[in-house]
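Colleague: quick one, fold the following:
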Amino acid sequence: MKLTTRTSIQTLLFIAMASPALAQGFQKAVPHVLEPDLASVYHLADNAVPPTTAPADGWQLSLSFPVWIAGVSGDLVVKGTEFSPDQDTGDVIDLWDTHLNAAAVAHFEASKSRFGIIVDGMYVDLRTASNLRDTDRYAELKGFVGELDAFYTVVPSVPGKKGWGTFRLDALAGVRVSALEVGLRESRLNLSANVTLFDPIVGARLQFGLTDWLSFKLRGDVGGFGIAAWSSSDFAYNVETGFDFHLASWFDLGVGYRWLKYDFVSNSGTSSFDATLSGPYLALQFNF
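Modeller: Sure thing, here's the model as predicted:
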């Protein structure tokens, strides 16, 4: 019994003295178990969830081709002769058998981080008939409308994500240049006037996702302001609202409605246009 007790005490003392050495050797053998690299752990944790508010770092490009079926309503005066067109989308389609009544648009956007530019060009060729049955008088509006804007993304969406859960808000400012010809035609009447307008504009637009494949969008801007230093509208506004169908990462289909209001008087003072162009549009958009 004494021998056993003495032996046990010696064994315990040996284990106690050897434990630090054994622990140190075991720690050197498997350092990744006993002392994890905390910097690596924190780095992985920071990157586990991607940021949801920072915009994409690279260039984002898009090119779209809307076709706008616009009617005209308001008041038109060409060289002292008045005309009040009132034409909705149905009337526009009725005229397609004799005249292609529409506006063709090319729209380009480029953005990086929170800043971007918009370049927009539209050729418009509209004809509206008189509401009076005893006359064949009609009005024409044709020409080019170009737009150059800069925008700043106030609230960015998740980079590379579309549809449900996304929200984006942009503030924009630029200039809209309109080189238009307005005319009145009749069997005994052939009047026309040309005007070129340089309208500064300010506005905003937003977009938010309704589902994974569908987003709602809205844009509005005002301009003109009757600047006397150059030819501009007394007042103008543009409103667009619609939906984007996200059919692929590189392709969207847009449908919506647009209103474009002009109120201007020619330099001669004998011609004026105070009317609104409005109607639905269909757009094909390619993303790069």
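Colleague: C-alpha from now on. contacts and neighbour counts both.
Modeller: Will do.
Colleague: I9: which element?
Modeller: Element membership for I9 (DSSP states H and E) is helix 2-29.
Colleague: do T135 as well
Modeller: Short version, using DSSP H and E: T135 is in no helix or strand.
Colleague: need the contact list for the closest residue to it other than its chain neighbours.
Modeller: Among residues not flanking T135 along the chain, E186 sits closest, at 7.9 Å (C-alpha to C-alpha, 6 or more residues apart in numbering). Residues near E186 by C-alpha atoms under 8 Å, 6 or more residues apart in numbering: 135-138.
Colleague: quick one, what contacts the residue positioned nearest the centre of the chain?
Modeller: Nearest to the geometric centre of the chain sits R205, at 6.6 Å (C-alpha atoms, centre = their mean). In this structure, R205 makes contact with 169-172, 217-220, judged by C-alpha under 8 Å, 6+ apart.
Colleague: swap the cut-off to 10 Å and go again
Modeller: Counting by C-alpha atoms under 10 Å, 6 or more residues apart in numbering, R205 touches 151, 153, 168-172, 217-221, 239-241.
Colleague: let's compare: structure for the following, please.
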Amino acid sequence: MMMRTTAGFAALLALTGSVLAADVLPPVEQPVAVEAERPLWAFQVTPYMWAAGLKGDISPFRRAPTIPVEKDFGDILDDLNFGGFINVWGRYDRFVFSGDIMYTSTTDSHSFGNIPQLPGMPPVASADVDVDTKQFTSTLAAGYRVFDVPGTTLDLLGGVRIWHVSNKVTVDAGFISASHKESFGWVDPVVGARLFHGLTDKLSFQMQADVGGFDVGSKFTYQALATFNYTFTDHLSASVGYKVLSVDYDHDGHVFDTTLHGPVLGLTYRF
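Modeller: Purely as a prediction, here's the structure:
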């Protein structure tokens, strides 16, 4: 009987000790997944190819006749001496900036026969005319990220688009050779937005567009770029899409009313 009582008392002490231990010892905390903080700085560079066609009206020299122009990408490629396109984008916290730079150099060559003889001048069987055109365009913008949720961001932007156009015409008619060169440029204010949306962990969609001019430089200008992007690594991705760049400029005898449009293919490196 005493052994049963002792055993029961020991069991009661063990049970009481367990309850007291549960009240005194702190509970074991479960590990909590902490999302890695996004870096304050982000920067990327995208060289790209633009298979653009051209349509519009151009007066290459002050008060010269305005010439309608319509060329597909094949025609432009035939005339192309050099072309370079690059886009840069950066962010610090919610502040963003972007830059898009374009430079092209083309030579449009024509030969003319059956040229009427001028009084007092020897006859000319034919003449070769070369028009060299160099165009530099740079869009620089900065802004603020107004919407930022996982997978989707929206940035509002404001900035300027800088234009510079240089034309040189050279005429070679045998015994006569002459050339003339003129350059002109202007700056347009622009406002725009940039939208990014992730479709999967590898595939995303992005669109950036702006409008400007407002009779400050040109009458009106706009630009739009939409791409689908595929991420290979944390630092490297590729983009394919479509871009349009349009301007209507008419000032001091110079006319440059053109629209460039066509597919783009780019490769992005992120730092």
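Colleague: so which strand or helix has the counterpart of V105 of structure 1 in structure 2?
Modeller: Matched to structure 2 by TM-score structural alignment, V105 of structure 1 sits across from F85. Element membership of F85 of structure 2 [criterion: DSSP H and E] is strand 80-92.
Colleague: who does that strand touch, helix- and strand-wise?
Modeller: strand 41-50, strand 95-113, strand 126-149, strand 254-270 (3 or more C-alpha pairs under 10 Å, 6 or more residues apart in numbering; DSSP states H and E).
Colleague: let me know which of the ones you listed is tucked in deepest.
Modeller: Across those, the average number of neighbours (mean count of other C-alpha atoms under 10 Å) peaks for strand 254-270, which reaches a mean of 19.
Colleague: so which residues of the stretch 151-288 of structure 1 form helices?
Modeller: Counting by DSSP state H, counting those that start in this stretch, the stretch 151-288 of structure 1 has no helices to list.
Colleague: which residues in it form strands?
Modeller: Remark: strands assigned in the stretch 151-288 of structure 1 by DSSP state E, counting those that start in this stretch are 167-186, 189-211, 214-223, 235-248, 251-265, 272-287.
Colleague: now render those as TSV, adding distance to P55 of structure 1.
Modeller: Formatted as TSV, those follow (distance: least, C-alpha to C-alpha, whole Å):
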stretch	distance to P55 of structure 1
strand 167-186	10
strand 189-211	15
strand 214-223	18
strand 235-248	19
strand 251-265	20
strand 272-287	16
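Colleague: report the buried residues of stretch 78-98 of structure 2.
Modeller: Neighbour-count burial for stretch 78-98 of structure 2 flags 79-80, 85-91, 95-98 (criterion: 16 or more other C-alpha atoms under 10 Å).
Colleague: cool, stretch 71-91 of structure 1 as well?
Modeller: 71-79, 83-88, 91.
Colleague: which residues does K168 of structure 2 contact?
Modeller: 60-61, 107, 130-134, 179-183.
Colleague: how does it look with 6 Å?
Modeller: By C-alpha atoms under 6 Å, 6 or more residues apart in numbering, K168 of structure 2 lies in contact with 131-132, 180-181.
Colleague: now it: closest residue in space that isn't a chain neighbour?
Modeller: Nearest to K168 of structure 2 is K181, by C-alpha to C-alpha, 6+ apart, at 4.2 Å.
Colleague: any figure for the gap between the one you found and T133 of structure 2?
Modeller: Relative to T133 of structure 2, K181 of structure 2 is positioned 10 Å away (criterion: C-alpha to C-alpha, to the nearest Å).
Colleague: just T107 of structure 2 next, same as before
Modeller: As judged by C-alpha to C-alpha, T107 of structure 2 and T133 of structure 2 stand 6 Å apart.
Colleague: could you do F220 of structure 2 as well?
Modeller: Applying C-alpha to C-alpha, the value for F220 of structure 2 to T133 of structure 2 is 22 Å.
Colleague: quick one: map L140 of structure 2 onto structure 1.
Modeller: By TM-score structural alignment, L140 of structure 2 lines up with L148.
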